[in-house]
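1. build me a structure from this.
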Amino acid sequence: MSMHLRPAAADLENPLYYLKNMETVVSWVANHHADLLLEPERARLRDFFELPRPSRALLTRMVMRSGDLFRADKLNYPELGSPEADALNELIADNWLDAAPLLTLDELFRLFTLAELRPAFAPVLAQAGHAKNLPKARMLEVLRDTFVDARTLTDWFDQEVASVVRVKQMTLFDRIRLMFFGNLRQSWSDFVLVELGHHRYEPVEFKPEVRAFSQRSDVDTYLAMHHCREWLDAGVLAAEVWAEVPHPSDNPWLTSRRDRLLLELGRQAERQGERELALQALAASGHREARLKQLRLLERMKRFEEAWAIAAHWQNHELSDAESQGLARILKRLAVKVGQPAPPAPRAPEIHEFILTLPQTGGSVEAVVRDHLSTPEAPVFYVENTLINSLFGLLCWHTIFKAIPGAFFHPFHTGPADLVREDFVSRRQAAFNLCFAALHDGRYRQQILDTYEAKQGITNPFVIWPALNKELLTLALDCIPSGDLRILFERLLLNIREHRSGFPDLVRFYPENADNKPRYEMIEVKGPGDRLQDHQIRWLHFFARQGIAASVCYLRWQDSGVTA
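-> Purely as a prediction, here's the structure:
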């Protein structure tokens, strides 16, 4: 496959569609990351394509499943077009499978049924004074001390049983999966077993200099961090995992992964009573959640002066609303402990509210209020989080899909992989500045409309195509001042994960209003018994501080006796 050829996903009508998708993945990695593979690994990938098709398909099926051990009698794939046994023999002959793997007792019990295991272990159980009809879990428990070494199948069983094989190249396929997806969270089924054709993807130029993994050691570092996270999830002591955490990297993308690992390690260490280790891990993590956790832990350890110094310094940084709120609460408590004046709490602006009492029609509360308020002169649209996000996505389209290291790994991305990382904006700051310059000089309107026409239907993490139409887009550009768009977009970028939700449900436009009067307003709708959520309140406070018209409509149903 050429480096410049754009791969396509297989059609699900093809019974071997999963094989075609696997071949796409392997070809992509072999072409784009050949220098990160050792020569024996590259040779194995060449061997993969030289296997007969049924053998390639069977190997793909095995790689996709969990674990690396398989019973031959459980491999049933009629779409291969030839007997599974023939494909197995080919894979064994070509050294893809181990036909006589060493099996631990736990592995044996996972592979075989109770009825198959009882005859093999009945004499041992009887000799130890146990009943021969023990349940499977109990039998495994009592046999563990006796059988500590791994054995071949013929050593475990006297009678003939189904053969077992082990995939020998699973670590290579894991390395391929990592280099293709950019993570090990996604399984093969996220690509190999899905129909990607119903999506349209923005083309991204894949040059060597924009790869997240620039050298093989980057892949090794990621794999080491992945194993650390697996150990934490398995309950291994945080102190033991800490010793295995890779050293800091000069690769920003790997640094963000390490920050996340240290955040989790700090949490685990605190749960395990290792408070000093928890502090060390949290202090070393650059993850934004680690800051508040570090301060709260210092507070619980009564190290108030230390916590106060960190909190007072952090207060001068640019923070999201949730961080500001959490920090303000900590500073207020710490001030009492260190004898300092508490920082003045910011005064929350008033949220405008009104009540509507309407007949119950069976529609959603948002639709009922929209239909009641909308007039030809002042149309109302149900947009929730879609409108502002989509306007941002259309204006900044090329910046969002800018090819930089760690942003894109393959041609099937719906958006950049670093979208919610803390350095998402800083790594693209110059490009975002150009986008915002268009808001200042008026070019933004045509840019948004042109992008809307040119990119129709292409996936974008901010643009929600089904919610957009030309009427809504035109009214929004007519009625929302560019200055308002700028401050809304700036807040969105301050914390994308947190701020791209919580927008009010409705927007009402006043296209006939003079320029010196508001030409739009946002309305959050709450039905009977519903309350504002924290992220909605923060947006409403932001609107109030910025002078953007916004309100909350509490809907009551006529004759229901239920009020908001």
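2. CA atoms for contacts and neighbours, from now on please.
-> Noted.
3. ok, Trp28 touching Phe181?
-> No - using CA atoms under 8 Å as the test, Trp28 is too far from Phe181 to be in contact (11.0 Å).
4. who touches both of these two?
-> Listed as contacting both Trp28 and Phe181 by CA atoms under 8 Å, 6 or more residues apart in numbering are His410.
5. which of the two has more neighbours?
-> Counted by other CA atoms under 10 Å, Trp28 and Phe181 do not tie: Trp28 has more neighbours, with 24 against 21.
6. I have a second one here; can you model it like the first so I can compare?
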Amino acid sequence: MAIELEPEYYLDNFRQLTDFVTVRYSDLLDLDEARFLSDFAVLSRDAQKLYVRMLTRKGDVFRRSKLQYAEITDIDEAARELARMDFIDTNPSLSLDTILKLFSKPEITAAVGDESLNRLRRDELEQSLLADATRIPELIACVASLDELFLLCRAQVFDTLKLLFFGNLRQDMTEFVLKDLGLYTFAEYSLDDESRFFHHRDQVNAHLHYYGVLDQFTDDDLQDASRLTELIAQLPVAPQEDRVLRRRVERVKLKFARQLERLGDLDLALAWYRECQTPPSRERQSRILIQQSEIEAGLALCETILETPRNEEELVFAQSFGARTARKHKHPWRKIKAYKPPEYSLVLPNQGQRVEMAVQNYFNESVATDSAGDNTCYYVENTLINSVFGLSIWEMMFASVPGAFFNPFQIMPSDFYERDFVECRKPLYEQWQTRVSSSDELSRCVLQNYERYYGQLNPLVFWGNIEPELLKTACHLIPITDWQHLFQRIFTDIKHNRSGLPDLILFHPDGLNPEFDSPLVTDRSYQLVEVKGPGDKLQKNQLRWMTYFAEHDIPHSVLNVTWDESP
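-> Okay, the predicted model is just below:
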């Protein structure tokens, strides 16, 4: 059944935000922000509703006739109250350009008394009226007289409030609505004073300054190297302890440096890349150095990446690009033999199923011998291993760590995909290692967390694809050493290594059907099987996983399916 929001849901949500900021960050508010909160608190409920309605709409100038809200008893009285308290200006001095955007073309032409203007396109109409500077005051008066105009005031304070609540200016009040509608159930985590992110006003100002620089950016700037350089130079210098701002600033620097590279300003792009630690900074440096014929330096950087990769993509780049470059320029390079996983072929009747489902049915009917007659093959792809991992690290993921959680609407900590995620939770990581030290411990932890947190958002847990019986079977039939290897690889680069896992898992604790002839490993209790239909090939991330499987004796294979089209 659809959930209906209360008529005043938006005001309740806004007050939840302001209450949160007041309790958590009152010591960091400047005089204007503190006065905004105190003034807003004494407004009548109608005035509060009208202000929040305007505040959360696009733009800052509104026509009175367009403000129609059934839940506000007297909009005109609410507007007068807002004007008295300096929340809106009911007699604003506005440019003609701003006013014109508020009215339709027929309204404008009727106001100025020139029906011939109707023949013009909208942009031509505005250009025509703006062209005669001597008539602009008269035109402003004519068009503005069509409706009462309200200019929203003190709206800049909202940016600070949103920053303090969300930790960014990307999220907005729709987060509340999604939760109110029951679309999202967020995990529970502490938002106590010890774990708050902002600690001093300079830090708040630095983040506001960062977003202010982004607001200046336009698509036209992408073609102007000097403008990009100017914007980069305006970015705040992030202190070492503010890991969030450092990541944000680096992402912008990397984006702009990449554009400088495209524009041909390689030296400047290289200089900006060298100021960044985040991938792909070293990859881009290496590419530029090779392009500038600095072969030794470019290959040396690839070697450094191979020794200390910062994520999976960077490692793959260094392996492939380094090898190609060394071969082209006749430089020595380490040889890495490509792994070829065990493969076999299968012909199945084409019954209109997805190929993975057809193979799953085939395995359940033909391959494994299960005395209970239960399914022994499951289509899991990236869902099972990630879900077991995500359930096992739940307490570590949602632990109270400074700067990890800003507000109640996060599906993961802010540093979840960062290299120092584990380092910042070392005691918790050591406790987690104890939890996964045996199959019984892992099973107990995973099943308890499944029941305790069912339905709560976690980027690794796929509630719709897992059930307790499958989790229990997987925890007991996959040896704990295999689980530990799987977990460790995901930990090295959670963002990239959570994908590329095989399609199917086949359990066969009682052995395989002896009539089944394939390269499946017969002395193990399970198999991971990647299914490929006609014309399909292994992706690079899938092959990397299988290479890792081979290194750690994790049973796996590739099954190539062709369809039997005979009648």
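7. need the TM-score between these chains.
-> Superposed pair, TM-score by TM-score structural alignment, normalised by the length of structure 1: 0.88. Supporting alignment: 543 aligned residues with a CA RMSD of 3.0 Å.
8. helices along the stretch 151-300 of structure 2, start to end?
-> Applying DSSP state H, counting those that start in this stretch to the stretch 151-300 of structure 2 gives helices spanning 156-166, 174-180, 201-216, 225-234, 243-262, 266-273, 281-291, 295-307.
9. out of those helices, flag the one nearest Val422 of structure 2.
-> Across these, Val422 of structure 2 has its closest neighbour in helix 243-262 (14.4 Å, CA to CA).
10. now do that closest one: which elements does it pack against?
-> For helix 243-262 of structure 2, the packing partners by 3 or more CA pairs under 8 Å, 6 or more residues apart in numbering; DSSP states H and E come out as helix 225-234, helix 266-273.
11. which residue numbers in structure 1 does it align to?
-> Aligned by TM-score structural alignment, helix 243-262 of structure 2 falls on residues 252-271 of structure 1.
12. now do the buried residues in the matching stretch.
-> By 16 or more other CA atoms under 10 Å, the buried positions in stretch 252-271 of structure 1 come out as 253-270.
13. repeat that for stretch 202-220 of structure 1.
-> Quick answer for stretch 202-220 of structure 1 (16+ other CA under 10 Å): 202, 204-206, 210-214, 218-219.
14. what span of structure 2 lines up against that stretch?
-> Counting by TM-score structural alignment, stretch 202-220 of structure 1 lines up with residues 187-205 of structure 2.
15. returning to that earlier point: turn the helices of the stretch 151-300 of structure 2 into JSON lines, including distance to Glu395 of structure 2.
-> Listed next are the helices of the stretch 151-300 of structure 2 as JSON lines, based on distance: least, CA to CA, whole Å:
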{"stretch": "helix 156-166", "distance to Glu395 of structure 2": "22"}
{"stretch": "helix 174-180", "distance to Glu395 of structure 2": "22"}
{"stretch": "helix 201-216", "distance to Glu395 of structure 2": "29"}
{"stretch": "helix 225-234", "distance to Glu395 of structure 2": "38"}
{"stretch": "helix 243-262", "distance to Glu395 of structure 2": "22"}
{"stretch": "helix 266-273", "distance to Glu395 of structure 2": "36"}
{"stretch": "helix 281-291", "distance to Glu395 of structure 2": "33"}
{"stretch": "helix 295-307", "distance to Glu395 of structure 2": "32"}
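16. which residues touch the host helix or strand of Gln429 of structure 1?
-> Secondary structure from DSSP states H and E places Gln429 of structure 1 in helix 429-441. With contacts defined as CA under 8 Å, 6+ apart, helix 429-441 of structure 1 is touched by 395-396, 399, 425, 444, 482-483, 485-486.
17. do the same with stretch 388-403 of structure 1
-> So stretch 388-403 of structure 1 is in contact with 202, 204-206, 210, 415-416, 428, 431-432, 435, 444, 447-448, 451-452, 460-464, 485, 488-489, 500, going by CA under 8 Å, 6+ apart.
18. mind redoing it with 7 Å?
-> 204-205, 210, 415-416, 431-432, 435, 444, 447-448, 451-452, 462-464, 489, 500 (CA atoms under 7 Å, 6 or more residues apart in numbering).
19. please work out which residues of structure 2 line up with that stretch.
-> Counting by TM-score structural alignment, stretch 388-403 of structure 1 lines up with residues 385-400 of structure 2.
20. now swap in stretch 419-438 of structure 1 and tell me
-> Alignment of stretch 419-438 of structure 1 against structure 2: residues 416-435, by TM-score structural alignment.
21. buried set for that stretch?
-> Using 16+ other CA under 10 Å as the test for burial, stretch 416-435 of structure 2 gives 416-419, 421-422, 428-429, 432, 435.
22. likewise stretch 292-308 of structure 2?
-> Buried residues in stretch 292-308 of structure 2, counted by 16+ other CA under 10 Å: 295, 298-299, 301-303, 305-306.
23. try stretch 434-451 of structure 2
-> Using 16+ other CA under 10 Å as the burial criterion, the residues of stretch 434-451 of structure 2 that qualify are 435-436, 438-439, 442-447, 449-450.
24. quick one on the thing from earlier: average offset of the helix holding Gln429 of structure 1 relative to structure 2?
-> Taking mean CA distance after the TM-score superposition for structure 1, the mean distance separating helix 429-441 of structure 1 from the aligned residues in structure 2 is 2.8 Å.
25. and whichever helix or strand comes after that helix with helix 429-441, angle?
-> Sequence-wise, the next helix or strand downstream of helix 429-441 of structure 1 (DSSP H and E) is helix 444-454. Computed by axes from the mean of the first three to the mean of the last three CA atoms, to 10 degrees, the angle separating helix 444-454 of structure 1 from helix 429-441 equals 110 degrees.
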